[in-house]
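>>> no FASTA, just this:
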């Protein structure tokens, strides 16, 4: 996929317009997903300042440490026609940015800007109000373009290929950490450039949604929750959860796994334009609560995904925002019985003009091996 399709030069103007509508004088975007979204540049996050300065009035420029200039010049940012402003080790880049900006009342800082940088900007721009750039860019980033949808489909296929291998990694007598190492290697082999996370939660550890890999030995008859994801060379992320069992599962587990399947299906079926995020959450939650497991569903039903694994929109009670074509998010209800076991089924969906399109296609039934 061409970077010009995934990171079009029109985003610079779109970001400037969004900043103007929000009443900002400029956006200051340091390395992270906001900068990459606008420019395509995956800059190294360093203590040395790299920052796209995008004034509402005036020309944009990218200030970079001198030693990072070659990388910037060979990045997709070189297509934007913005001036590259290198600075030397003994320069004060914050003062230089402030001098070029002049008097500004409100600026938007990249959501992932380091505190040491935001505080330096506060000192260099006294009296200037700082707000999150994410509140300005959120609508742009939420509505995925056809190229972004294609990138998420590619990521979904890649993580599906990893889940297809998981039964071969899971055996009684192996530790979660040993299985996790095999999965991490498979994530890279499947085409990802970065392993974002690997959760292998066996037996009672399955009741902890964000369990870390451990030395626990997997036992016969135990359910194992496998939640995995990574970042593709495109910058777009994958995230999918399936549940496996080493032999026949406990009867209590099999009973609520069936409930969980129905809940996940109900939430996926509820996705269409105009439906609120909270109503999709309710579609899953109502099924689980009706069967008596409501107190064991302890997190939101889903999160947006794109250049970050977790971004807007969030599929959660209290979020009345309507879904729109191009929104991409997870549907991942879970049931967690403390001290016993747990389960979660997760797919990434794209809201289309009519419904929801899954980008993950591995079977959702419990995989018994």
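Everything's here; your move. It should be emphasised that the depicted structure is a prediction, and the values quoted were computed from it without experimental measurement.
>>> hey, let's count contacts and neighbours off CA atoms from now on
Will do.
>>> need the strands for the stretch 1-150 of the chain, in chain order.
Assigned by DSSP state E, counting those that start in this stretch, the stretch 1-150 of the chain shows strands spanning 26-29, 51-55, 61-65, 83-87, 106-109, 129-132.
>>> Give me the neighbour count for the closest residue to residue 235 other than its chain neighbours.
Sequence neighbours aside, residue 307 is the residue nearest to residue 235 in space, at 5.6 Å (criterion: C-alpha to C-alpha, 6 or more residues apart in numbering). By the measure other C-alpha atoms under 10 Å, the count of residues near residue 307 is 22.
>>> So for the residue nearest to the spatial centre of the chain, what's the nearest residue that isn't a sequence neighbour?
Nearest residue to the geometric centre of the chain (C-alpha atoms, centre = their mean): residue 309, 1.5 Å. Leaving aside its sequence neighbours, residue 309 sits nearest to residue 237 (C-alpha to C-alpha, 6+ apart; 5.8 Å).
>>> sorry, back to before: touching, the residue nearest to residue 235 and residue 238? I think so.
No - with contact defined as C-alpha atoms under 8 Å, residue 307 does not reach residue 238; the gap is 9.7 Å.
>>> Mind giving me the packing neighbours of the helix or strand hosting residue 279?
Using DSSP states H and E, residue 279 maps to helix 277-290. Under the contact criterion of 3 or more C-alpha pairs under 8 Å, 6 or more residues apart in numbering; DSSP states H and E, helix 277-290 touches helix 251-270, strand 311-315.
>>> again, only this time at 10 Å
helix 251-270, strand 302-304, strand 311-315, strand 328-331, strand 334-337 (3 or more C-alpha pairs under 10 Å, 6 or more residues apart in numbering; DSSP states H and E).
>>> A further structure is provided below for comparison with the first:
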């Protein structure tokens, strides 16, 4: 996020302060990761040296405590405009005491979900009277509801990964290994506008029946059904994630067309069901009902979707038991799958955003089984 968007970041910091107070937390302690990116528009890394945003509830001064040698990595953050101080420390000084000195006498502190135990325990020793809880429940309520800047970044990510799927015939063909195909896809993900590829799944033939298969040295054969699940972040930090299923020539298994048609119907019905007020578990149930009624219930072995943003997997999760009602600005995948162990599998995945009157799909490649030359 650029400095021209500092007003949006300031608003996020203010909302986080308010949410912390409402949760009975005196301050949020945020380590490098997606929460820090969400609040400041940038993030470094957390090693053995402590980096921590101290964000009090209410009006207290916010400060980013960072090792001096790593401070240049935060030069792009508009600290003055955000009302955040930058406080550095050097080896030999106690960063936990530095944080404690900014906190006063807190009763309850919320630490980032991803903060290393090394630092959690260091902060606990520095502020022994304070109860520690997780910051995730406070921040996820904010992060689930994307603002216009976030949705636009997700649109760019979706269009970029669509361009990669549109080029699949360049690399996916018989006689090549999954690993070689994945290497070409990885390069294309960057070429088409991502910072990097975060994951590339090439599940050919029986490997497609494993939803989180990555790649192997298996040689793709004519007649294979191949699951391609790919994604990564764009410059703003927001992620793509899209799955399409391909066939190398005519599928060797005679049940592919009929089974795949069931999957198409399930994915389409689930997307069509999304609108404000619908519960996450109900979207899952729509996809699951279509697949179960066709006799493939035991072959749909994962949730229907997951939220997406600065993390590939985040709230809200589209799964049985999640009774949260979806709201405008929530973004998540809709990705039912059917997996036949030892034979083949298929999945169709789009990222969607809830709109005031329905849903917008951020992926627009065809949902048909794409047949490539065998």
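Looks like it arrived, so ask away. Source: prediction; values computed, not measured.
>>> Please state their TM-score.
Comparison of the two superposed chains (TM-score structural alignment, normalised by the length of structure 1) gives a TM-score of 0.97, and 369 aligned residues with a C-alpha RMSD of 1.3 Å.
>>> quick revisit: need the residues touching each of residue 307 and residue 238 of structure 1.
Common neighbours of residue 307 of structure 1 and residue 238 (criterion: C-alpha atoms under 10 Å, 6 or more residues apart in numbering): 152, 231, 232.
>>> Quick check: the counterpart of the first one in structure 2 vs residue 325 of structure 2, distance?
The pairwise alignment with structure 2 assigns residue 152 of structure 1 to residue 154, based on TM-score structural alignment. As defined by C-alpha to C-alpha, to the nearest Å, residue 154 of structure 2 lies at a distance of 21 Å from residue 325 of structure 2.
>>> Give the residue from these two that has the larger number of neighbours.
The neighbour comparison of residue 154 of structure 2 against residue 325 (other C-alpha under 10 Å) goes to residue 154, with 29 against 14.
>>> In three-state terms, how would that one be classified?
helix (DSSP: H, G, I helix; E, B strand; the rest coil).
>>> Touching, it and residue 360? I think so.
No - counting by C-alpha atoms under 10 Å, residue 154 of structure 2 stays clear of residue 360, with 11.5 Å between them.
>>> which residues do the two both contact?
Residues touching both residue 154 of structure 2 and residue 360 (C-alpha under 10 Å, 6+ apart) are 331, 351, 352, 353.
>>> I'd like those residues laid out as TSV, including neighbour count and secondary structure.
Listed next are these as TSV, based on neighbours: other C-alpha atoms under 10 Å; DSSP: H, G, I helix; E, B strand; the rest coil:
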residue	neighbour count	secondary structure
331	30	strand
351	28	strand
352	24	strand
353	28	strand
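>>> Tell me the one of the residues you listed nearest residue 210 of structure 2?
residue 351 (21.1 Å; C-alpha to C-alpha).
>>> What's the local residue count around the residue nearest to that closest one when sequence neighbours are not counted?
Leaving aside its sequence neighbours, residue 351 of structure 2 sits nearest to residue 333 (C-alpha to C-alpha, 6+ apart; 4.3 Å). Per other C-alpha under 10 Å, the neighbour tally for residue 333 of structure 2 reads 27.
>>> What is the aligned counterpart of residue 172 of structure 2 in structure 1?
Match for residue 172 of structure 2 (TM-score structural alignment): residue 170.
>>> which residues does the closest residue to that match other than its chain neighbours contact?
Nearest residue to residue 170 of structure 1, sequence neighbours excluded (C-alpha to C-alpha, 6+ apart): residue 179, at 6.4 Å. If you count contacts by C-alpha under 10 Å, 6+ apart, residue 179 of structure 1 has them with 166, 168, 169, 170, 171, 198, 199, 200, 213, 218, 226.
>>> Most neighbours among these, which one is it?
Tallying neighbours with other C-alpha under 10 Å puts residue 200 at the head of the contacts of residue 179 of structure 1, with 27 neighbours.
>>> what do we get in structure 2 for it?
So, by TM-score structural alignment, residue 200 of structure 1 is matched to residue 202.
>>> if I read this right, that match contacts residue 176, doesn't it?
No - the pair residue 202 of structure 2 / residue 176 is not scored as a contact, 11.5 Å apart, by C-alpha under 10 Å.
>>> so what's in contact with those two at the same time?
With C-alpha under 10 Å, 6+ apart, residue 202 of structure 2 and residue 176 have common neighbours residue 220.
>>> I figured the residue nearest to residue 309 of structure 1 was touching residue 150, is that so?
No - look at residue 237 of structure 1 against residue 150 with C-alpha under 10 Å: they stay out of range, at 11.7 Å.
>>> Those two: which is more packed in?
Per other C-alpha under 10 Å, whichever of residue 237 of structure 1 and residue 150 has more neighbours is residue 237, with 27 against 16.
>>> Can you find the partner of that one in structure 2?
In structure 2, residue 237 of structure 1 lands on residue 239 (TM-score structural alignment).
>>> what's near enough to touch that match?
153-158, 161, 194-195, 197-198, 231-233, 308-313, 351.
>>> Equivalent analysis for residue 91 of structure 1, please.
Counting by C-alpha under 10 Å, 6+ apart, residue 91 of structure 1 has contacts residue 65.
>>> How much space separates it from residue 83 of structure 1?
On the measure of C-alpha to C-alpha, residue 91 of structure 1 and residue 83 of structure 1 end up 18 Å apart.
>>> Then residue 27 of structure 1?
Following C-alpha to C-alpha, the distance that separates residue 27 of structure 1 from residue 83 of structure 1 is 16 Å.
>>> With neighbour numbers in mind, choose between these two.
residue 27 (29 against 14).
>>> In space, what's closest to residue 303 of structure 2 - neighbours in sequence excluded?
residue 319 (5.0 Å).
>>> doesn't residue 301 make contact with that neighbour?
No - Residue 319 of structure 2 sits out of contact with residue 301 when judged by C-alpha under 10 Å, with a separation of 11.4 Å.
>>> Compare neighbour counts for the two and give me the winner.
Comparing residue 319 of structure 2 with residue 301 by other C-alpha under 10 Å, the one with more neighbours is residue 319, at 19 against 15.
>>> which residues touch whatever residue of structure 1 lines up with the more buried one?
Aligned by TM-score structural alignment, residue 319 of structure 2 pairs with residue 316 of structure 1. Residues near residue 316 of structure 1 by C-alpha under 10 Å, 6+ apart: 276, 277, 278, 279, 280, 281, 282, 299, 300, 301, 302, 303.
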